[in-house]
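Visitor: Structure, please.
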Amino acid sequence: MRAAVFDRFGPADVLHVVHIPDPQPGPGEVRVRVLAAGVQPFDVAVRQGNMPWAKVEFPQTIGQEYAGVIDALGAGVRDLAVGDPVLGSTMLNGHAELVVVAAENVVRKPREVDFPTAAALVAAAQTAGGALLELGVGPGDVLLVHAAAGSVGTVATQLARLAGATVIGSASPENHDRVRRQGAVPVTYGPGLVSEVRELGLQPTVALDGAGAEAIAQSVQLGIAPERIGTVVDDKAAAEHGARVVRAGRDPKRLAHVIDLAAQGKVRMPVQAFPLADVVDAHRAVESRHSHGKVVLIVEP
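Guide: From the prediction side, this is the model:
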């Protein structure tokens, strides 16, 4: 099979696509023929060598999110069949034509959700859904989402609106229309954010930070209680201000819930697609932090 690998830590161009042996499913596992695979900032950090706890052995495969079709079953798998469309999380091997995963962690893909969108939602759905649950976002809340145009911010905005909250979303000016379409009131990130939020006449009660830098300090300045400020990117600032790190763990049930909402048209995710052969460009797009939608590799048409 073809897979993206890297032989040393470094910039995006250390990545290349090679042929490696096909993986085989063991007991309780399934093999998925990957049609689309999401690219995360986590993938970039691993490739750069900035995730020392990640177990890397060169040549190292990469990728955490997949969507595709089951093409082989391991012993003991009863509730899934060859040909079933599925999606889910994996660990450092998703940017490949085939991936082997535990059957219990697989989520069925609804017909209404295409494969690129399914792959794009895997991590964002689990992270955003878990973060909002931990922060207790609900009716009457005014949620400030820092980096509302990012993948986690995109899903968090829509889930919060469905939960009855009002959402203010920070983004660059060119993404304000997109933030509006997600159901949030847009503001511009940067040093003027606090003043801009105050001018809206909406008092934020809770904040979710996907941007880092000054976002947590700005949330505190706006009068949000530190225990209701959560970050998925800035542990240091969270410790400094008494805010919370809300990196929710993987949960197939939480993912399945958001995918069901996507099938109903209640959650949407724009996608920026690259073929697997262009994995270097895909990583550069994520690294730029200015990609137009979730970056996804198309592994097969």
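
Visitor: Could you use CA atoms for every contact and neighbour count after this?
Guide: Noted.

Visitor: What distance do you get for Gly138 to Ala160?
Guide: 7 Å (Cα to Cα, to the nearest Å).

Visitor: meant to ask about Glu174
Guide: Relative to Ala160, and taking Cα to Cα, Glu174 is found at 23 Å.

Visitor: Look at those two and report which has more neighbours.
Guide: Ranked by neighbour count (other Cα atoms under 10 Å), Glu174 and Ala160 place Ala160 first, with 25 against 9.

Visitor: Assumed that one was part of a strand.
Guide: No. Assignment of Ala160 by DSSP: H, G, I helix; E, B strand; the rest coil gives helix, placing it outside any strand.

Visitor: isn't it right up against Thr166?
Guide: Yes. Ala160 is within contact range of Thr166, at 7.5 Å (criterion: Cα atoms under 8 Å).

Visitor: Now the second one, please; I'll put the structures next to each other:
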Amino acid sequence: MATAPGEPHEWQFVEYELPDPREGEITVRVRAAGVNPADAKHVASPRSGVEFPVAIGYEISGEIVAMGPDARIGSGEARVGDEIVAFRVSGGYAEAVTIPAEKAFRKPTTLSHAEAANLLLAGTTAAEMLWVTGVAPGETILLHGASGAVGVSVLQQAALRGVRVIGTASAARADVVRQFGGVPVEYGPGLADRVRELAGGAVAAALDAVGTDEAIDVSLELVHDRRRIVTIAAFGRAESEGIIAIAGSMPESARFRDEVRPDLIALAQSGDLVVPVAKTFPLAEAPAALELLAGGHAGGKVALIP
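Guide: Next comes the predicted model:
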């Protein structure tokens, strides 16, 4: 946990005895914890409404080891031993954690624990980006950061809707964009012209998962309706330019992401939504896992294995 604002190498591992789950709660043995940039970002500096110490980790996959009275998970009835995935929890970097039962859903049997633990944060973010920009079948859209975790989920969800995606990526990551149904385009000078040529027509919406000035400037140049440009990273530019910004801490975003969880789990169960995992780390090496992720070249999701 983070005992004070700071970097991951300053966090501490704390041993404690978990109390029995209370009404509406379950205790989960964590088999894998998803690693996300937000894990470090949200405790890096003092923030309004955040009191330290803070338990780290927003999403997990594991199995139920205890249930409190009237505990019912988000996907229905459950019992001890059931495998679940949970998102928007607190303290996932742990061997076991007690959470509100409603935040847990049956784990897709098609996914490993490491994959399942990384399904929902990126997946719900991607779904919201498509939703707030009103992306429709037959449209062509621009996606900045297409080979990252959120980008790969956007690519898959857009393909299922019949949406064509032109996605920015480095030359080394272009094959990832193709693998998940997108048309890769290398970022850098002349990006807008390259996108126009590939689009062969109008670009209906722009989704920014990187937050660079280039991403915002090109989006503004190609998409005239600012209600169809969304960012998950460039919050200052969003405010000054009048485009959409979303984040899990925003009430509207939180509501949507909670509501869309069952849909994403169903897509994963059917094999229509996969989660590429690049590497797993032991729980004790959480700072190293976050360092790899922060470098921007992980090549897929990262998970901690207690």
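
Visitor: Would you agree Leu207 of structure 2 is in contact with Ile229?
Guide: Yes. Checked against Cα under 8 Å, the pair Leu207 of structure 2 and Ile229 is within contact range at 6.0 Å.

Visitor: The residue positioned nearest the centre of structure 1 is in what secondary structure piece?
Guide: For structure 1, Ala124 is the residue whose C-alpha lies nearest the centre (Cα atoms, centre = their mean; 3.0 Å). Assigned by DSSP states H and E, Ala124 of structure 1 falls within helix 115-135.

Visitor: and for Ala160 and Thr166 of structure 1, which residues touch both?
Guide: Leu143 (Cα atoms under 8 Å, 6 or more residues apart in numbering).

Visitor: show me the contacts for Asp235 of structure 1.
Guide: Val245.

Visitor: hmm, 10 Å instead?
Guide: Asp235 of structure 1 is in contact with Gly212, Ala243, Arg244, Val245, Val246, counting by Cα atoms under 10 Å, 6 or more residues apart in numbering.

Visitor: again, but for Ala209 of structure 2
Guide: 125-126, 129, 143-151, 154, 215, 230-234.

Visitor: what residue of structure 2 matches up with Leu200 of structure 1?
Guide: Aligning on TM-score structural alignment places Leu200 of structure 1 opposite Leu198 in structure 2.

Visitor: The strand or helix carrying its match: average distance to aligned residues in structure 1?
Guide: Assessed by DSSP H and E, Leu198 of structure 2 sits inside helix 191-199. Here the mean offset of helix 191-199 of structure 2 against structure 1 after fitting is 2.0 Å, by mean Cα distance after the TM-score superposition for structure 1.

Visitor: elements contacting the helix or strand just after that helix?
Guide: The first helix or strand that comes after helix 191-199 of structure 2 along the chain, using DSSP H and E, is strand 205-208. Helices and strands touching strand 205-208 of structure 2, by 3 or more Cα pairs under 10 Å, 6 or more residues apart in numbering; DSSP states H and E, are helix 120-132, strand 140-144, helix 149-160, strand 164-169, helix 213-222, strand 229-231.

Visitor: change it to 7 Å
Guide: strand 140-144, strand 229-231 (3 or more Cα pairs under 7 Å, 6 or more residues apart in numbering; DSSP states H and E).

Visitor: Can you name the residues that contact Arg257 of structure 2?
Guide: Contact analysis of Arg257 of structure 2 by Cα atoms under 7 Å, 6 or more residues apart in numbering lists Thr124.
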